[in-house]
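# Below are the sequence and a predicted model; questions follow.
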Amino acid sequence: MVPSFPSTVREIRLVAEPAGLPTPESFALVEGPLAAPGPDEVLVRNRAFLVFPGLRTLIGGDFADAPFTIGPGDVLAGPALGEVLAAPAGGPLRPGDLVTHLLGWRDHAVAEAAAFTRVADGFPDPLALLSPGLTGYGALTRAARVREGDVVLVTGAAGALGTVSGQVARLLGAARVIGTAGSAAKARRLTEEFGYDAVLVRGAGPIAGQLAEAAPDGVDVLLDMVGGEQLTAAVDAARPGARFALIGTLAGQMDPARRGADAPAVVDTFRLLTRSVTVHGVSGQRYAELEPEWHERLDGWLRAGELVVPRTVLPGIGQAPGALSRLIDGDVFGAMVVEL
């Protein structure tokens, strides 16, 4: 019997380039024809995909080093989890396999097998693989190299990367983990549920003053997803030999007056110099080669109950056009995932 495959695909497209921050009206759910997989291609039915702030930069189109940009009429893309419906005989994938890939924002995807990574049988929480935790793990183990007894500061701690990275820092030996968040409610969750010792709240007073109280002796490691005032404060609080990993630039990315591809900050370079602070820029797929190592450690930590990957779930692709706006507004804790 010849297998029957879907003939249509629903996908989220950019309608028009926004003048400022994207709104739900910037996107549309469109249905169109789905090409049947070729002899060397895999067909996947997506189960979920990640909503991530970097989309704002890709839509802005001003980032010269972007792997791709998204213009009017283009389908959005990003991390997704799916199930294989069809695959070439003799290839690495079989129907029924769970896979991760970068063809999210649609309910079906067709590509060559190399575009998909098979999820190990029995992995305890496949949706956790949509979290950008690999980037945080790589930064903490390779760039910042967390040591026993370190004081670690994670900015943007309530987001997809921050909620996981704070836990990882503790598992790697950090003595004190401090975060920043956009509300007192998020700060409470981070301290009560995710092991943060203290959380600085944006808008509750100068970040520098809050940080001086939370870490009177300074910080050894910074994992920065925000930039701006928070990076300024972290530099001022750096201990001698501190290691900084800059992963995100939310202060600039989510500024309606900017295009999402710059994030100015005032930094005391004299402090960086005299305290021998190292600063690493970490972007995109910097630690892609660590994926097997990360998956193995994540599997173990999940099974042992030592780490959880929180998420805000939006049910149904119909909610996807408004998802990025919800993320920008801060209406999320952990990873924001659209489940299909």
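Nice, I can see it. Everything quoted here is computed from the prediction, not taken from an experiment.
# only C-alpha atoms for contact and neighbour calcs from this point on.
Noted.
# And the next helix or strand past the host helix or strand of residue 185?
Using DSSP states H and E, the element containing residue 185 is helix 184-193. Downstream of helix 184-193, the first helix or strand assigned by DSSP H and E is strand 198-201.
# what's the closest non-adjacent residue to the residue most central in space within the chain?
With distances taken as Cα atoms, centre = their mean, residue 132 lies nearest the centre of the chain, 3.9 Å away. Leaving aside its chain neighbours, residue 132 sits nearest to residue 161 (5.6 Å; criterion: Cα to Cα, 6 or more residues apart in numbering).
# Using the neighbour-count criterion, name the buried positions in the helix holding residue 185.
Neighbour-count burial for helix 184-193, counted by 16 or more other Cα atoms under 10 Å, picks out 186-187, 189-191.
# chain center to that helix: distance?
19 Å (Cα atoms, centre = their mean, to the nearest Å).
# Against which helices or strands is it packed?
Counting contacts by 3 or more Cα pairs under 8 Å, 6 or more residues apart in numbering; DSSP states H and E, helix 184-193 packs against strand 198-201.
# ok, residues contacting the strand it packs on?
Contacts with strand 198-201, where a contact means Cα atoms under 8 Å, 6 or more residues apart in numbering, come from 177-184, 187, 190-191, 207, 210-211, 214.
# this is the other structure I want to compare:
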Amino acid sequence: MWEVRLAKHLKADLGTDTFDLVQVPTPEPAAGEVLVRTDYLGLSVAYLEMLRADSRLPIPPWEVGQRIGGGAVGTVVRSNSAELAVGDLVRTMAGWCEYSTGPADQYPGLDPDLFPSPVHYLSQGPTAYYGMSEVAKAGAGDVVFVSGAAGGVGSLAGQIATCRGAAKVIGSAGSQAKIDYLVDELGFDAAFDYHDGPVLDHLRELAPEGITVFFDNVGGEQFDAAVEAAAPGARFALCGALATQIGDHEDRFPEPDLTAAAAKGIAVLPFSTYHTPEQVAAWTEHFSTWLSEDRFVFPHTIVEGGLSAAPQALVSLLKGSFKGNVSVRVAS
């Protein structure tokens, strides 16, 4: 079988030479274990930090020579456990590999009939739901701004705000095609291209009453503009800072100037989502319900080409080439 390992820690722009595709023996399951075929890999912009030796994430970065990690869904192809049968759909954290093995309890079973496709289990919804519902507590009457709204988290966060009763949801993105996508397909009330003039001007035009919730995936200028355009007492859920994740360790995560935010009584709420069973269950329940009620769209791209396509897919994701969530089909 094949797996993808880290060839070198990232110090500049990400390229496919950061990864090695390595052939290794297919593992054999021991007593109580299962052999799982990886069907789909999920990709995330958070992987950018995991590729760095000086990662600022609250989990250890990947080491050179280590298999790239991350979530996936797969199928049990051999079982030495009464807990799982051949053919069962499971979640796996084994990472970028064609097959993996381990104790059955490390592979939570999934309902194959709950969603239209197994890739729905790879959405970044737990992060979006936790941040929008539990951190920002968006609800009836809120005016919500989502930065990086066409990405995997943002495209879900905006829809979650709408489902929770927000009065207006505004998104920022990097092209006219993505703006049209947010408004025409995902139901955002308005969207703008952050390249097209000062962000603050857009926010003042689209939300003259002031934004009350900001779900920030980007940081930088968009955070500063959101502070200026916020209503007193607004809640800011800080999910990421993609605009600043370049350069040296100190430059990638500059501390935001919170003086203006404090003066307006803005609650600045950085958060991390650890995909606990409770967080995943809460998202899965609401996601499946909203889909069945036709209140929600799952924005996603499936990259073909097998495991060897994963490195380039991640490079393309970080360049903004996709809309919504991105997964790689590993098994043909």
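Here it is on my side, so go on. Not measured: the values here are computed from a predicted model.
# what's the TM-score here?
Once superposed, chain against chain, the TM-score is 0.93 (TM-score structural alignment, normalised by the length of the second structure); 328 aligned residues with a Cα RMSD of 1.9 Å.
# I'd say the residue nearest to residue 132 of the first structure and residue 334 touch.
Yes - with contact defined as Cα atoms under 8 Å, residue 161 of the first structure and residue 334 form a contacting pair (7.4 Å).
# mean deviation of the helix holding residue 185 of the first structure from the second structure?
With mean Cα distance after the TM-score superposition for the first structure, helix 184-193 of the first structure departs from the second structure by a mean of 0.8 Å once superposed.
# what ranges do the helices span in the stretch 201-340 of the first structure?
207-214, 228-236, 250-253, 269-274, 291-303, 323-328 (DSSP state H, counting those that start in this stretch).
# out of those helices, nearest to residue 262 of the first structure?
Closest to residue 262 of the first structure of the helices of the stretch 201-340 of the first structure is helix 250-253 (Cα to Cα; 5.9 Å).
# returning to that earlier point: would you mind telling me which of the helices of the stretch 201-340 of the first structure is nearest residue 125 of the first structure?
With distances scored as Cα to Cα, the stretch of those nearest to residue 125 of the first structure is helix 291-303 (7.7 Å).
# Point out the other helices and strands that that closest one packs with.
Checking 3+ Cα pairs under 8 Å, 6+ apart, helix 291-303 of the first structure ends up next to helix 133-138.
# who does the helix it packs on touch, helix- and strand-wise?
So helix 133-138 of the first structure, by 3+ Cα pairs under 8 Å, 6+ apart, packs with helix 160-171, helix 291-303.
# and it, which stretch of the second structure?
The aligned range for helix 133-138 of the first structure in the second structure is 125-130, by TM-score structural alignment.
# Need the residues that contact the matching stretch.
Under Cα under 8 Å, 6+ apart, the answer for stretch 125-130 of the second structure is 153-154, 156-157, 160, 272-273, 275, 279-280, 282-283, 287.
# And stretch 277-286 of the second structure, by the same measure?
By Cα under 8 Å, 6+ apart, stretch 277-286 of the second structure touches 125-126, 129-130.
# Restricted to buried residues, select these in PyMOL.
Of the contacts of stretch 277-286 of the second structure, the buried ones go into a single PyMOL selection, burial set by 16+ other Cα under 10 Å:
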select buried, resi 125+126+129+130
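# So in the second structure, which strand runs the longest?
Using DSSP state E to define each element, the second structure has its longest strand at strand 33-43.
# Report the next helix or strand after that strand in sequence order.
Following strand 33-43 of the second structure toward the C-terminus (DSSP H and E): helix 47-50.
# Name the residues of stretch 184-195 of the second structure that are buried.
In stretch 184-195 of the second structure, counting by 16+ other Cα under 10 Å, buried: 186-194.
# no, scratch that, I was asking about stretch 255-272 of the first structure
So for stretch 255-272 of the first structure, counting by 16+ other Cα under 10 Å, buried means 258-263, 267, 271-272.
# Ok, stretch 204-218 of the first structure next?
Of the residues in stretch 204-218 of the first structure, those buried (16+ other Cα under 10 Å) are 207-208, 210-212, 214-215, 218.
# again with stretch 106-124 of the first structure
106-111, 113, 116-119, 123.
# Pull the residues that contact that stretch.
9-12, 35-37, 40-47, 87, 91-93, 97-103, 126, 299, 302-303, 317, 340.
# One more pass at 6 Å, please.
Identification of contacts with stretch 106-124 of the first structure by Cα atoms under 6 Å, 6 or more residues apart in numbering yields 9-11, 41-46, 98-101.
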